[in-house]
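*Asks:* return atomic coordinates for the entry below.
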Amino acid sequence: MLLPIQVVQKIYYMILAIIGVPVNLLGIVVLSRGKCGLSNCTTCYLVAMAFADLLVIFTEVILFQVNFYYFPQCFLDITPVCTVTYVLRRAAVDCSVWCTITFSFDRFVAICCQQVRTKYCTLKTAALVVAVTCTLLCLKNIPFYFTFEPGAIIDNVPWFCYDNPSYYTDSGWIAFDWFDTILTPLLPFALILLLNTLTIRHVIVASRVRQGLKNQNKGENHSDREMESRKKSMILLFSISGSFIFLWLLFVLDFMYYTITGKDINYYSISEYTFQQFGYMLRNLNCCTNTFIYAVVQSKFREQVKNILKYPFASIIQRITKQNI
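*Replies:* Presented below is the predicted three-dimensional model:
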């Protein structure tokens, strides 16, 4: 019998899968067209984020959560398959998180580091950073393949993935687990807060300097294009990073809770388990929010979305009109 939180999750993850796939595909298509008024390097990072989020929806939500609730004991539960799926899930989540970090660092350089901006904020650098980061993260997660053992052998076929007891006792695996947890999400949390703080401080100082120069030249009434550009970049940056921090917060708090108290998550009470699962639900929701953020803060992105959504209907109407003529 399902717990109340599991009943909610059964409906929630199906809705998330139905919405998450087309939303991220739409984001990838619109951004890839390069008509949203964004720089090439920014577009590269945003496309990478959307693609990583799509992988999380596919691996974490569809192959794991939806499969668990709607298709129990299917071929995905065969031990070699579910171990590979688990590795892909971890790699997808890591890539999604660290693509957000690389984007945040790129915007930090663009706004705060004028001397290196022209060299670092390029399409070539962005593509290289994304490729190297995601490759290293995928390699980092390969050891997880060896942390499971079959739960049952049926007709000589190993089924289900059970944690190998040595994962919790062997010093090497314990060190690896700490390294993995620090890498995602503790270090990203700290980096985003640090980068945003430094960016805000730099912008405030720069604004005061520019305001002082404007006061000295009261006769001149011209728009500050540099500050307008920075303002748009900051709105996009803070919207994405703020959403990330908010949606990952419960997950991080749960980690801190069982780390500090020494609580075994396998023996959580119902209330503790509910809190933990809400953390996972919000974390996975983070993979659907970026496209909506672009639509809210980027007017050109909205225009491109409208054009793409109108295109099939416009084509049908055009063909019908030609046939009538």
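
*Asks:* could you use CA atoms for every contact and neighbour count after this?
*Replies:* Noted.

*Asks:* could you find the closest non-adjacent residue to the residue nearest to the spatial centre of the chain?
*Replies:* Compute the mean C-alpha point of the chain, and by Cα atoms, centre = their mean the closest residue is Ser96, 3.7 Å away. Among residues not flanking Ser96 along the chain, Ala52 sits closest, at 4.8 Å (Cα to Cα, 6 or more residues apart in numbering).

*Asks:* before we move on, back to that, could you say which helix or strand holds the residue nearest to the centre of the chain?
*Replies:* Assigned by DSSP states H and E, Ser96 belongs to helix 79-112.

*Asks:* show me what that helix is packed against.
*Replies:* In this structure, helix 79-112 makes packing contacts with helix 40-56, helix 114-120, helix 123-140, strand 157-159, helix 187-216, helix 225-261, judged by 3 or more Cα pairs under 8 Å, 6 or more residues apart in numbering; DSSP states H and E.

*Asks:* tell me, how many neighbours does Asp77 end up with?
*Replies:* Each residue near Asp77 was counted by other Cα atoms under 10 Å, and the total is 21.

*Asks:* show me what contacts the nearest residue to it once chain neighbours are set aside?
*Replies:* Among residues not flanking Asp77 along the chain, Phe160 sits closest, at 5.0 Å (Cα to Cα, 6+ apart). Counting by Cα atoms under 8 Å, 6 or more residues apart in numbering, Phe160 makes contact with Asp77, Ile78, Thr79, Cys82, Pro150, Gly151, Ala152.

*Asks:* before we compare anything, build this one as well:
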Amino acid sequence: MAVADLMVLIFEVILYEIKDAYFPNSFLNCTPICSLNLALLFLSIDLSIWLTVAFTFDRFVAICYQALRTKYCTEKTATAVITMVCLVSILQNAAIYFVYEPREIINNIPRSCAVQPSFYTSSMWVAFLWLDTILTPFTPLFLIVLLNVLTIRHILLANRVRSGLRGGNNSVGNLTDPETENRRKSIILLLAISANLILLWIVIFVCAICVQFTAVQLLQENYTDPFTIAEQSGYMLRCLSSCTNTFIYAIFQSKFRDDLKNMIKHLLTVNARLKRFT
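*Replies:* A predicted model of the protein is given here:
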């Protein structure tokens, strides 16, 4: 997940969004390179959100189905799921390379990328756009919200049963029940993930729906047009989702925090040894 989110920041933020400001005439603006970058951009987005779905399903199984947990929540299964998600995402986004045409030709060199007009009229491309909209972001958002709601429901029911067995108290003396506390943290994590994805993806989702039912088009350069402003804002929020999503998962994982502390301690130890030698 962290690698996929980092890919989004590299291909969308660095190689697509800010390259014109810092490298306006570089080889990155050649149409073949631009098209390849856009294909990799959408690939990284699909990987990011679908790996989030896979991780959410893994937590759903681990919390709600204890009997299946030992069989499904394994390194072997994780490797198989990640490989399958990568292969399907590559196959889905390979066609995006052929969606674009040169925006202009300078010295017989095709520059920049513009969506081909046939993309909005050809039945094949219209079907592809519908499929792409359904697969990302509609289906992932629906699955993440559904799985998190079911997981939270299971946790609340389990807490109610545990509270009943403990006589209505979740603490003994002044000590907090650790199991209940862990479940409370899980609920906060799941709510944060769902809210983060919905809030940061809703704009680009609405834009994708508008393209299907209205005459508006993607990637236009008229930045005074309300739809273009909304579209660009949606891309910005989507990039922000790639940052906050990994952060939310990481900050709530005690093992990650422990590993981060150990890494910092190790770096400080190495730095102290280097100073001692110098």
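
*Asks:* on that earlier part again, the residue nearest to the centre of structure 1 -> structure 2?
*Replies:* Structural alignment (TM-score structural alignment) places Ser96 of structure 1 against Ser48 in structure 2.

*Asks:* do the same with Gln65 of structure 1
*Replies:* Match for Gln65 of structure 1 (TM-score structural alignment): Glu17.

*Asks:* and its match, how many neighbours?
*Replies:* Glu17 of structure 2: 14 neighbours (other Cα under 10 Å).

*Asks:* what of Phe246 of structure 1?
*Replies:* Other residues near Phe246 of structure 1 come to 13 when the count uses other Cα under 10 Å.

*Asks:* aligned partner of it in structure 2?
*Replies:* Using TM-score structural alignment, the equivalent of Phe246 of structure 1 in structure 2 is Leu199.

*Asks:* got it, and Ala126 of structure 1?
*Replies:* In structure 2, Ala126 of structure 1 lands on Ala78 (TM-score structural alignment).

*Asks:* with Pro165 of structure 1 instead?
*Replies:* So, by TM-score structural alignment, Pro165 of structure 1 is matched to Pro117.

*Asks:* re the thing from before, so which of the helices and strands packed on helix 79-112 of structure 1 gets nearest Thr321 of structure 1?
*Replies:* Thr321 of structure 1 lies closest, by Cα to Cα, to one member of those: helix 40-56, at 36.6 Å.

*Asks:* C-terminal to that closest one, what's the next element?
*Replies:* Heading C-terminal from helix 40-56 of structure 1 (DSSP H and E), you reach helix 67-70.

*Asks:* that following helix vs structure 2, mean deviation?
*Replies:* For helix 67-70 of structure 1, the mean deviation from structure 2 after alignment is 1.8 Å (mean Cα distance after the TM-score superposition for structure 1).

*Asks:* can you check stretch 231-243 of structure 1 too?
*Replies:* Looks like 3.3 Å for stretch 231-243 of structure 1 (mean Cα distance after the TM-score superposition for structure 1).

*Asks:* quick one: buried residues of that stretch?
*Replies:* For stretch 231-243 of structure 1, the neighbour count (16 or more other Cα atoms under 10 Å) marks Ser233, Met234, Leu236, Leu237, Phe238, Ser239, Ile240, Ser241, Ser243 as buried.

*Asks:* leaving out chain neighbours, which residue sits closest to the fifth one?
*Replies:* If I follow you right, that is Phe238 of structure 1. Asn196 (7.4 Å).

*Asks:* neighbours of whatever residue of structure 2 lines up with the one you found, how many?
*Replies:* When structure 2 is aligned by TM-score structural alignment, Asn196 of structure 1 is paired with Asn148. By the criterion of other Cα under 10 Å, Asn148 of structure 2 has 22 neighbours.

*Asks:* circling back: distance check, the match of Ala126 of structure 1 against Ile105 of structure 2.
*Replies:* Remark: distance between Ala78 of structure 2 and Ile105 of structure 2 (Cα to Cα, to the nearest Å) = 46 Å.

*Asks:* now do Arg273 of structure 2
*Replies:* Distance of Arg273 of structure 2 to Ile105 of structure 2, given as Cα to Cα: 57 Å.

*Asks:* tilt between the helix holding Ser96 of structure 1 and helix 187-216?
*Replies:* 20 degrees (axes from the mean of the first three to the mean of the last three Cα atoms, to 10 degrees).

*Asks:* the nearest residue to Asn40 of structure 1 once chain neighbours are set aside: what's it in contact with?
*Replies:* Of all residues not flanking Asn40 of structure 1 in the chain, Leu123 sits nearest, at 5.4 Å (Cα to Cα, 6+ apart). Neighbouring residues of Leu123 of structure 1 by Cα under 8 Å, 6+ apart: Asn40, Cys41, Cys44.

*Asks:* which of those count as buried?
*Replies:* Among those, those classed as buried by neighbour count (16+ other Cα under 10 Å) are Asn40, Cys41, Cys44.

*Asks:* thought the last one was touching Lys124?
*Replies:* No: counting by Cα atoms under 8 Å, Cys44 of structure 1 does not reach Lys124; the two are 9.4 Å apart.

*Asks:* burial of Thr42 of structure 1, as a residue count?
*Replies:* Thr42 of structure 1 has 20 nearby residues by other Cα under 10 Å.
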